[in-house]
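# compute the structure for the input listed below.
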Amino acid sequence: MISRRQKRYKFGYDTKTQLELLIMLWPAVLLIFLFDFTPMFGLLMAFKSFEPIMGIQGIFTSPWNNFQHFTRLFNNFQFWPMVRNTLGINLLGALVGIPVTLAFALLLNEIRHPKFKSLVQTITYLPHFLSWVIFGGLFITLLNTNGIVNMLLMKLQFFDKPIQFLGDPAYFWGVAIGTSLLKELGWGAILYLAAIAGIDQSLYEAAAIDGAGRLKRMIHVTIPGILPTLMVLIIFAVSGMLNNNFTQIYVLQNSLNLEASQVIDTYVYQIGLQQFQFAQATAIGLTKAVFALLLLAGANMLSKKLTKTGLF
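Okay, the predicted model is just below:
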């Protein structure tokens, strides 16, 4: 058992030998403190009758409002529809995106021709590096009533007239989920491929000796080997159920599909930056953060019970 004196000595030794690393770490720590922790005093606005004209000092001097911003939030007729849209897009996106990305990574790992595998990876990774302004604008053009998608659908006689993909709320969730999957498919597979690379190759050799084909090796060796990584990604997906990709939604959103495209993030932008209701926007952000924390803890607890793996 290590004594307290030995622990102090070990810490001091590590500090001296890793001084260069600690010096390089401090700028990042200071930036995190400056931009992540310092602004948190602004959360007081959620509990006060704050007006922008008061300035920063108004955050501390304005009177308490007895949770009026939270009451106003839950009584707002737009609140439950935008929660439905937020959860619907994220939940369906996770149910579709995680299995498809996992399947793509598994199939990509089975490609034995290096040049072809590299080509597929490059093509699927490329959209990740495009901004949503460019990528979303491209799909707005493709899904237009005069776009190539409608032209092909009518040429193949699936429909008699063009479809309003971005003008009909019924199609928005599908468009949002589909475009997000196409953009992040290759990038999302990187984590699975990295986890697959860490699996002991002797397990594949033993399975092959026992007569297991590629599919059985994939099911009985690869998937169990990457299960911890898969569960971590599922936990992150569950904890992020109230967070949408703001840029994606904002680019694809218009007045015609607002019924299905108004999510929490776009609503916060609308009332916070466009209408200058900073206190109300802060209350929404704080509420979302509390529920996200509960989702994270719940998903982690369930994961540890079912698979014995979790974040903490």
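
# alpha carbons only for contacts and neighbour counts from here, please
OK.

# got the residue ranges for the helices in the stretch 201-312 of the chain?
201-209, 214-217, 223-225, 227-239, 246-252, 258-261, 264-269, 278-307 (DSSP state H, counting those that start in this stretch).

# quick one, what contacts F172?
Neighbouring residues of F172 by Cα atoms under 8 Å, 6 or more residues apart in numbering: 165-166, 257, 260-261.

# need the helices of the stretch 201-312 of the chain in a markdown table (columns: mean neighbour count).
Formatted as a markdown table, the helices of the stretch 201-312 of the chain follow (neighbours: other Cα atoms under 10 Å):
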| stretch | mean neighbour count |
| --- | --- |
| helix 201-209 | 13 |
| helix 214-217 | 14 |
| helix 223-225 | 17 |
| helix 227-239 | 19 |
| helix 246-252 | 17 |
| helix 258-261 | 20 |
| helix 264-269 | 20 |
| helix 278-307 | 18 |
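
# let's have the ones you listed in JSON lines, adding distance to P99.
Below are those laid out as JSON lines (distance: least, Cα to Cα, whole Å):
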{"stretch": "helix 201-209", "distance to P99": "22"}
{"stretch": "helix 214-217", "distance to P99": "16"}
{"stretch": "helix 223-225", "distance to P99": "12"}
{"stretch": "helix 227-239", "distance to P99": "10"}
{"stretch": "helix 246-252", "distance to P99": "22"}
{"stretch": "helix 258-261", "distance to P99": "24"}
{"stretch": "helix 264-269", "distance to P99": "26"}
{"stretch": "helix 278-307", "distance to P99": "17"}
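
# V175: which of those is closest?
Minimum separation from V175 across the helices of the stretch 201-312 of the chain (Cα to Cα) falls at helix 246-252, 8.7 Å.

# list the helices and strands the closest one packs on?
Packing partners of helix 246-252 (3 or more Cα pairs under 8 Å, 6 or more residues apart in numbering; DSSP states H and E): helix 132-142, helix 169-197, helix 264-269.

# before we go on, could you also do this sequence so I can check it against the first one:
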Amino acid sequence: MTTLDQPSARPAEKARQADKGRLRRLRPQSRQDMALFWFLIPGIVALLLFHYIPLLGNIIAFQDYQPFIGIMHSPWSGLDNFDVIFNGDDQFLKALVNTLELTLIQVVFVFPVPIVLALALNSLVSERVKRWVQNVLYLPHFLSWVVIVALFQQMLGGTGMLNLFLQAQDLDTWNIIGNPDFFKTLITSQVIWKDAGWGTILFLAALSRVDSNLYEASAMDGASRFRQTWHVTLPSLRGLVILLLILRLGDALSVGFEQILLQQTAVGLDSSEVLDTYVFNNGVVGGQWGVAAAVGLVKGVIGILLVLGANKIAHLFGEEGVYRS
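As a prediction, this is how the structure comes out:
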């Protein structure tokens, strides 16, 4: 009996040893590691308090929620709050179309800009010039959207610098800030100006890890600067680009709540309403808490599905993606 039981016991024993090995690797190996674990605690607590615990509030998507009686006493409404989605409410459809259009524009025109900037910065020979340009590009990221929108209004508004200059030259003025036709272009340009420089950090870090011997070997083979970029630099960024693109798809239906809300009154809801502002306008402003929660819940589920799908596609092309399956 002992000899018969040994083969079946070996896999279980190996599994237990593997689990012990994983736990051993997770344990702090020194006081320095323990200090790092303590530094993680505030971030974990903040993540739980402001991200995971509030997820329980999604239950109001299935209730006729009334704030003055609370979640525990609000009557259940089933899927009634989802009617705006399933039955195609006009306001919701406008918000959905605007969101998808802005998402497509930002993926096509905004996402590649940090890559191009990182390649340009990496080509600079002078470290002093490179640091100065980086500081200039990083600065807008630390400005709030209130400040940035105010700056654009001072430059491109009806009485802004551009129109004052055109008036001084006896030329026709341009209504850029209040023109619905220019709204998506305006939003995209603001995003590029604010966050493109900050987005270069990860790409510059990845470029610093590229082996310089690869460039020397390609130069000896007669490769031009463009060929070196195409065959050496860009392949080294492929994994990072795919990872960031997957994460961007997960956040695809969030296209700048505060930025758009600050400029809605100038262009109207038809051209500026997106899903995030739809949730705010119908929930916080309109008091339709259940409908707003239902739209937000569906948006979150779609984001999860996009991440899972894009990650699976990345695995099919041999990339790790966000996580390994």
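
# now do the same for A223 of structure 2: its match in structure 1.
Counting by TM-score structural alignment, A223 of structure 2 lines up with A212 in structure 1.

# relative to T222 of structure 1, how far out is that match?
12 Å (Cα to Cα, to the nearest Å).

# give me the more crowded residue out of these two.
With neighbours defined as other Cα atoms under 10 Å, A212 of structure 1 and T222 compare such that T222 has more, 22 against 15.

# so that one makes contact with G198?
No. Under the criterion of Cα atoms under 8 Å, T222 of structure 1 makes no contact with G198, lying 10.1 Å away.

# if we can go back for a sec, now tabulate the contacts of F172 of structure 1 in CSV and tack on distance to L34 of structure 1.
Below are the contacts of F172 of structure 1 laid out as CSV (distance: Cα to Cα, whole Å):
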residue, distance to L34 of structure 1
F165, 43
L166, 40
N257, 38
A260, 37
S261, 33
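
# about what we covered before: residues contacting the match of A223 of structure 2?
Taking Cα under 8 Å, 6+ apart as the test, A212 of structure 1 contacts no residue whatsoever.

# please name the nearest non-neighbouring residue to the aligned residue in structure 1 for A196 of structure 2.
The alignment partner of A196 of structure 2 in structure 1, by TM-score structural alignment, is L185. Using Cα to Cα, 6 or more residues apart in numbering and skipping the chain neighbours, the partner closest in space to L185 of structure 1 is T101 (5.7 Å).

# tell me which element that neighbour falls in.
helix 79-109 (DSSP states H and E).

# give me the stretch of structure 2 that that helix matches.
Under the criterion TM-score structural alignment, helix 79-109 of structure 1 matches residues 92-122.

# got the end-to-end distance for that stretch?
This stretch, stretch 92-122 of structure 2, spans 44 Å end to end (Cα to Cα).

# which positions within that stretch qualify as buried?
92-96, 98-100, 102-103, 106, 110-111, 113-115, 117-119, 121 (16 or more other Cα atoms under 10 Å).

# got the contact list for P180 of structure 2?
By Cα under 8 Å, 6+ apart, P180 of structure 2 lies in contact with 267-268, 271-272.

# cool, and T277 of structure 2?
257, 260-261.

# what does it correspond to in structure 1?
So, by TM-score structural alignment, T277 of structure 2 is matched to T266.

# mind checking how far its match is from L143 of structure 1?
22 Å.

# ditto for I123 of structure 1
Taken as Cα to Cα, the span from I123 of structure 1 to L143 of structure 1 is 21 Å.

# which one's more surrounded, the two?
Remark: of I123 of structure 1 and L143, L143 carries more neighbours, 20 against 10, as counted by other Cα under 10 Å.

# residue in structure 2 matching the more buried one?
Aligning on TM-score structural alignment places L143 of structure 1 opposite L156 in structure 2.

# quick check, its match in contact with I177.
Yes. Using Cα under 8 Å, L156 of structure 2 makes contact with I177 at a distance of 6.2 Å.

# take the contacts of T277 of structure 2 and write them to a markdown table, including distance to N282 of structure 2.
Listed next are these as a markdown table, based on distance: Cα to Cα, whole Å:
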| residue | distance to N282 of structure 2 |
| --- | --- |
| F257 | 14 |
| I260 | 16 |
| L261 | 13 |
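
# who's in contact with V110 of structure 2?
188, 191-192, 196.
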